[in-house]
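Enquirer: A structural model of the following input is requested.
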Amino acid sequence: MGKLSSAIAGEEAKLRLGDASPFSFESLIELAEAKSRMPWFAPTAGPAEVLSQINYDAHGKIKFDTSLALFALGPGQYPVVFSHLGTYFRFPVTMHVVHDDMAREIVFDDSYFDMPADSPARRLPPGNHFAGFRFQESRSGDQRQLDWRTNDWVAFLGASYFRAIGDQYQYGISARGIAVNVAQASQLEEFPDFSHFWFEAAADTRSSAVIVYALLEGPSICGAYRFVLHRDKGVIMDIDASLFLRRDIERLGIAPLTSMFWYSNTAKPTAIDWRPQVHDSDGLAIWTGNGEHIWRPLNNAPRTMASAFIDNNPKGFGLLQRDRDFDHYLDGVHYERRPSLWVEPLGDWGEGSVQLVENPTDAETHDNIVAMWVPKLAAQTGQNFRLRYRLHWQADEPFPSPLARCVATRLGRGGLPGQDRPEGDRKFVVEFQGDGLAKIPFGVRPLAVLSSSRGKLSNVFTEAVPDGKQGHWRAQFDLSVEGREPVELRLFLQLGDEALSETWLYQYHPFTSEPLASAGQESSGLISSVKAV
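Expert: Just a heads-up that it's a prediction; the model follows:
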């Protein structure tokens, strides 16, 4: 068995640990591959009649005793606390601690948790009731001197979902280990689970990194994951994943991101809510393999929409929260502080597409947005994928374009002041700001390079926004279109042969009385293909 350090041995007095057995990432990969060749059996959940009573409020009252936290005495800076099963987290997850290449299971015990005397969790039968975990802030404090017992910075909870705070100390957007058949009409979406976690004891007490391993299991896929989590300004995660397919998958989503977009000032329905905007993310940013920077504002679509942005070896993509002005939200939950999440591929990802799925929602309680990488290569039974990528949880994308960026998208009635406004025509005002636009000579206007997948464009012009801010310009145009199928718009600013701005893409859904398209009907945009599902 390898010898446990005194610090890890000290955990044994607090947490019940099982027998030691050899462990390595290579052996975990072998286990995932072996399981992929075996029949899949759904994990056993706790009794539904009890779990259904551990709702959001009841679950929030079940607190892990921080005095029992893994690594509370070291090694490393960041203690681990555990989450209990509940209505939304029904499947138990097995936890292990690793030291000197030996793993020991952390055996569940009710005494680890403080809960009210009448908590429905007390009626669960004996067994493993761990649902997830959190890493707490540093025991040695940070620049804000946060109490580690009450502040955490990363959480893994539910299926393969996980999230982290950004440099504004806020949770928001989530990531997933994998996405299987999101918005796929021919197959139901699957939600594979991280069924086992292993926490590696830190070798250096001063290290700002922690290492976690995970086993992913689902009906169509098995996987082995290695997470190296860095707590710095925001959070950075280096992820190494080996995936093995049990059966064919129509849409395999790599590095999937999940967020919420209810509405923004772009197209807010009248009096839908007292707040000006409600969203965790306001747009999809892509840095393509050929170096183009793309900004695609999000929609609360009238029906589920899936857009594919074809690429080869993308440099990165992410769901961002660009609008950081409190007055644009006016909410005490501080949507303006929600982290952006950027995916940086490490190595060759080949051909495929960044895919964006937008689902309709009528409330802020639903995560209705998914962004992910979908390989061009068909995901078939017996295939395996080895992928490495880095996740950046911070306020902004880590590799911003030197070009001017889109700062606002506004819609209104088409036509010109003092003239008849054609019914159904839509005016677009797209604002850009950046150093390149600030250098335009006085009296010179940049060109709006504009195109649409259908419809007629008119009244196109650019002008400096009259707010006294250098490099703040807007492009305006009208779109006249018939029918209700979406329109793909593309725009950037140019002077001579030089592009001055990133590329703005937008999917416009006309407001008409015509019937919706049937499921499966397709239309093609200039960069994205749009599929109504």
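Enquirer: okay, CA-based contacts and neighbour counts for the rest of this
Expert: Noted.
Enquirer: secondary structure element for Asp57?
Expert: helix 56-60 (DSSP states H and E).
Enquirer: now what about stretch 505-516, what contacts it?
Expert: 294-297, 299, 301-302, 424, 481-491 (Cα atoms under 8 Å, 6 or more residues apart in numbering).
Enquirer: The helix or strand just after the helix holding Asp57 packs against which elements?
Expert: With elements assigned by DSSP H and E, the helix or strand that comes after helix 56-60 is strand 63-64. Counting contacts by 3 or more Cα pairs under 8 Å, 6 or more residues apart in numbering; DSSP states H and E, strand 63-64 is packed against strand 80-84, strand 113-114.
Enquirer: next one: the longest one to chain centre, how far?
Expert: Using Cα atoms, centre = their mean, to the nearest Å, the distance from the centre of strand 80-84 to the centre of the chain it belongs to is 22 Å.
Enquirer: Here is the second sequence; please produce its structure so I can put it next to the first one:
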Amino acid sequence: MFDRLLNAPLKDTSSMLLTLFLSCSTGLTAGRLSAEDPCLAVGSYKDLCRLAEHLSTQPHQPRASLPAALANIAYEDYCSISFRPQRATWWGKSPTYFETFHRGFVQRDRVQIFTISESETTAIPFSKDDFVYGGSLDAATVPDDLGHAGLKLLHTLEGASEAQELLTFLGASYFRGRSGDTRYGTSARGLAINVALNQDEEFPYFRAFWVVRPQPGDRTVEILALMDSRHVSGAYRFQFAPGSQESRLDVECQLTFRSQPEKIALAPLTSMWMWGDGLQGPPRDRRPACHDSDGLLVRQQVKAGQPAHEWTWRAFARQSYPSVSRIAVDKLTGFGLMQRNRAFYHFDDHNARYDLRPSVWVTPTTPWTDGHIELLELPGAHEGIDNIAAYWVPGGSQAQSKRLTLAYSVAFFAGDHKQQSYVSRATDLRLDRHPGQRTVDLEIRFSGPAVAEMAAESPIQIDTDALRAKVLSKRSERTETGDRLVFLTVQLLEDAPAELAVQLLDGKRVLSERFTYLCPPQTPEFVYPAVYTRQE
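Expert: Take a look at the predicted model:
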């Protein structure tokens, strides 16, 4: 049955467009260190859970202020502040070490950082000696007790000659990871509150981190984090396993709510999609595509107690307004924002190298049932602003729980999900609109062993569903490489975008993932600033 997706414009578009870009400017006061600071008593995740629970009984504290010289600093001057590598904690003493981020520009939150070594907790104080101040910023205007903005973890992978930056925590509850063979792209967050509603979103933030010093031979690094916001206090434990082909974070968290928000979003992912399959870019930008990821992939158990799983692929689309789509899920077994197309010629960008951006996949290790995956797509002004978000919205008692305990993993890797190796995937989409006729021709390419192994003369069923549209014709062709091209002609019945779904079957045997797409009647119009087109 076709999963009906909610797609509707949101009223508060101006704040919505900025939240994903400027979210790291939110937070609250993380007080200066004192001998009585309870953070110094945290030596384990259990200790942190007790601290977070106690914090939830206290009134929420306002954000820390930022000196004017740093609050008003230009982006270029902020980027000119660089950390001195030899000042990093454990530099030269361990294959894993970390640096800190300087506060300034939109990085306003004051964050405390500690290390835990042999059950001893030690504060990492802010020091101007850790940084090189370039640009126009006068280091004398920087307070000696400024505090940190976040941290970055560096690790020397097996067989590598030098360390690479593989994980960062910076801004609100954002974190980014990558494997050795990818670059930073899609980000993750600890939690989102009241996202995609007609009100201001609340951004919880990590106000303190504890990095546990790894022992010789350890393959993971443990990082504890204390979350805080108006509605919630939370304890997080991250176990980071860096890798050349895949880096993974195992996440445990306990959330205690001061008051119940209207909506919570778990394991949020944030990305960027400007144009690509189904949408052309600006006339003066020669790049065929511009995106950190090209679709949302969802894996769910079809019926409780049965081993069968269903894969749903939602190719990204941009409307001229912020839109929200929902995919109902009985039992979630995974979801992610994927950079499926990794051919360099698909992007033709020597600078951004979008072909090297990672896919990011969330796997629950505690039951996530009776909820939905929500996809937020914003128009986006340019590629410097993240305009895509996906997250799990729980239902039932989990959505109203005073205390919530979760466990899941977040993996960063190149390309497709390895467990999807047999089922055929939608790897290309082309649209041809007919002005004045309200019809659209779609060409969808399905690739993978399930269709490649089918004989050329074997019939394949094309199962389609359409909401606010009618499928006028459908057929498929086998290519020389064994792929299947599916051709649809669709008549759009309303002014609102049509919701389409396509899946290939051989009798009752599923051959492909379930391709879904939000297709507007007309090509959305966008104004791209000239400064962001590469040919200006």
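Enquirer: rewinding a little: show me which of the contacts of stretch 505-516 of structure 1 are buried.
Expert: The neighbour-count criterion (16 or more other Cα atoms under 10 Å) marks 294-297, 299, 301, 481, 483-491 among these as buried.
Enquirer: which one of those residues is nearest Trp262 of structure 1?
Expert: Looking at these and their distance to Trp262 of structure 1, the nearest is Asn299, at 8.1 Å (Cα to Cα).
Enquirer: corresponding residues in structure 1 for the longest strand anywhere in structure 2?
Expert: Assignment by DSSP state E gives strand 323-338 as the longest strand of structure 2. Following TM-score structural alignment, the partner segment of strand 323-338 of structure 2 in structure 1 covers residues 305-320.
Enquirer: so how far does the matching stretch reach from one end to the other?
Expert: Looking at stretch 305-320 of structure 1, the gap from its leading to its trailing residue is 19 Å under the measure Cα to Cα, to the nearest Å.
Enquirer: Not counting sequence-adjacent ones, nearest residue to Val97 of structure 1?
Expert: Phe199 (4.8 Å; Cα to Cα, 6 or more residues apart in numbering).
Enquirer: The aligned partner of His291 of structure 2 in structure 1 and Glu336 of structure 1: what is the separation?
Expert: Taking TM-score structural alignment as the alignment basis, one finds that His291 of structure 2 is matched in structure 1 by His279. Using Cα to Cα, we find His279 of structure 1 at a distance of 9 Å from Glu336 of structure 1.
Enquirer: Looking at the two, which has the bigger crowd around it?
Expert: When His279 of structure 1 is set against Glu336 and neighbours are counted by other Cα atoms under 10 Å, the residue ahead is Glu336, at 26 against 22.
Enquirer: So what does the more buried one match up with in structure 2?
Expert: In structure 2, the residue matched to Glu336 of structure 1 (TM-score structural alignment) is Asp355.
Enquirer: what about that match, which SS state?
Expert: Secondary structure, DSSP: H, G, I helix; E, B strand; the rest coil: Asp355 of structure 2 is helix.
Enquirer: what's the spacing between it and Thr186 of structure 2?
Expert: Asp355 of structure 2 sits 13 Å away from Thr186 of structure 2, going by Cα to Cα.
Enquirer: Also Ile460 of structure 2?
Expert: Relative to Thr186 of structure 2, and taking Cα to Cα, Ile460 of structure 2 is found at 35 Å.
Enquirer: quick one: which of the two has more around it?
Expert: More crowded of Ile460 of structure 2 and Thr186, by other Cα under 10 Å: Thr186, with 28 against 18.
Enquirer: Trp342 of structure 1 versus the equivalent of the more buried one over in structure 1, what's the distance?
Expert: Counting by TM-score structural alignment, Thr186 of structure 2 corresponds to Ile173 in structure 1. From Ile173 of structure 1 across to Trp342 of structure 1, the span is 11 Å (Cα to Cα).
Enquirer: Not counting its neighbours along the chain, what's nearest the corresponding residue of structure 1 for Val212 of structure 2?
Expert: For Val212 of structure 2, the aligned residue in structure 1 is Glu200 (criterion: TM-score structural alignment). Spatial nearest neighbour of Glu200 of structure 1, chain neighbours left out: Val98 (4.6 Å); criterion: Cα to Cα, 6+ apart.
Enquirer: What helix or strand is that neighbour located in?
Expert: Using DSSP H and E, the secondary-structure element containing Val98 of structure 1 is strand 94-99.
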